[in-house]
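Enquirer: Structure, please.
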Amino acid sequence: MSQPPADHSCDHDWVQILRDKGLRATVQRVTVLDYLHHHPHADAETVFQGVRSSLSTISLQAVHLIVQDLSGEGLIRRISLPDSASARYETRIEDNHHHIQCIRCGRIEDVDCVVGHAPCIEPSDTRGMRIVEASIVFRGICRDCESVASKGMKNDDR
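Expert: Next comes the predicted model:
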């Protein structure tokens, strides 16, 4: 794996961030981080499709390994959503925030935590564990899907 070019087009210094974590700053890692920064909540397949035009030799397996390594080192957040077989990833790791997902189109957006720190909810019984994180996913129907549904109902009433 070769070293990334010194001039990469993102607003984060991924090379330095990787090195600060003791990781090699490869072109593949920098490109995946940059892609996720600009396309939050992407799964590994989407990342692969998004980076392969600039990294023609990268494989889907390599992307899976990269996101696994980056999430293990705390450089990206792994998100598991209900009814989704694939984990999603994002670079927004500096705060405790949640997600809202449209149950029709699948769109995912960040939602700021009103408490601001983890965990922001408490379970009724910790079963002897120290809680370090609570994952909250709000699910609803986005305005676009709601609009399409209401237009469809109006057309059905004719």
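Enquirer: Every contact and neighbour count from this point should use C-alpha atoms.
Expert: Fine.
Enquirer: and the strand or helix carrying A62, which residues are buried?
Expert: Per DSSP states H and E, A62 falls inside helix 60-72. In terms of neighbour count (16 or more other Cα atoms under 10 Å), helix 60-72 has its buried residues at V63, I66, V67, Q68, L70, S71.
Enquirer: List the neighbours of the helix or strand that it is followed by that are in contact with it.
Expert: The first helix or strand that comes after helix 60-72 along the chain, using DSSP H and E, is strand 77-79. Residues outside strand 77-79 that contact it (Cα atoms under 8 Å, 6 or more residues apart in numbering) are H41, S71, A87, R88, Y89, E90, T91, R92, I93.
Enquirer: Proceed likewise with the subsequent sequence, for comparison:
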Amino acid sequence: MTQQSIPDAADAIRAAGLRVTDSRRVVFDALAGQPHASADDVYARVAPLAPRASKQSVYNALGDFADAGLVRRIEPAGHPMLFELRVADNHHHLVCTTCGRVEDVDCTVGHAPCLHPSETHGFAVATAEVTFWGQCATCAAA
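Expert: Okay, here's the model as predicted:
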């Protein structure tokens, strides 16, 4: 799997065209420490470091980051929305149907968009999102 290096929070936020705030900085750092985190997961990591941060400020920062292309929003069916900093590639995800664990998997075949639909209906396909569902090794062994 290709690992993306994590830039400095202030540099990344500024490069995305957003104003650097303490709240945004701690949210970014929380995502750097926990890929595929829900907004609640991020808030749980942020609250001890920034007691004045509210859950709403975390949601606002994540929304701003997603809108600016700084984070990727993942929405696996039946699970909370997840966020990750790995945005510069066309990777996909494995989701455990038992525990909800999410892992990255690089492009399935060839170059982006990885998959070619049988009918494009006139769309110029740029990316493909694939979610593989199954049990992780830990859950399968239980």
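Enquirer: Superposing both, give me the TM-score.
Expert: Here the TM-score for the pair of chains, by TM-score structural alignment, normalised by the length of the second structure, is 0.88; 137 aligned residues with a Cα RMSD of 1.5 Å.
Enquirer: could you show me where the helices are in the second structure, in order?
Expert: Ranges of helices within the second structure are 9-15, 22-33, 39-46, 55-68, 137-141, based on DSSP state H.
Enquirer: mean shift of the first one relative to the first structure?
Expert: Superposing on the first structure and averaging over aligned pairs (mean Cα distance after the TM-score superposition for the first structure), helix 9-15 of the second structure comes out at 1.5 Å.
Enquirer: whereabouts in the first structure does that helix align?
Expert: On the first structure, the counterpart of helix 9-15 of the second structure by TM-score structural alignment is residues 14-20.
Enquirer: chain center to that stretch, what's the gap?
Expert: Averaged C-alpha coordinates place stretch 14-20 of the first structure at 19 Å from its chain's average position (Cα atoms, centre = their mean, to the nearest Å).
Enquirer: my read: D29 of the second structure touches A9, true?
Expert: Yes: with contact defined as Cα atoms under 8 Å, D29 of the second structure reaches A9; the gap is 6.5 Å.
Enquirer: What's the match for G50 of the first structure in the second structure?
Expert: Match for G50 of the first structure (TM-score structural alignment): R45.
Enquirer: wait, that match sits on A30?
Expert: Yes: taking contacts as Cα under 8 Å, R45 of the second structure lies within contact range of A30: 6.1 Å.
Enquirer: Tell me the counterpart of D67 of the second structure in the first structure.
Expert: So, by TM-score structural alignment, D67 of the second structure is matched to G72.
Enquirer: any idea how far that match lies from R78 of the first structure?
Expert: As judged by Cα to Cα, to the nearest Å, G72 of the first structure and R78 of the first structure stand 9 Å apart.
Enquirer: One more: Q68 of the first structure?
Expert: Distance from Q68 of the first structure to R78 of the first structure, by Cα to Cα: 9 Å.
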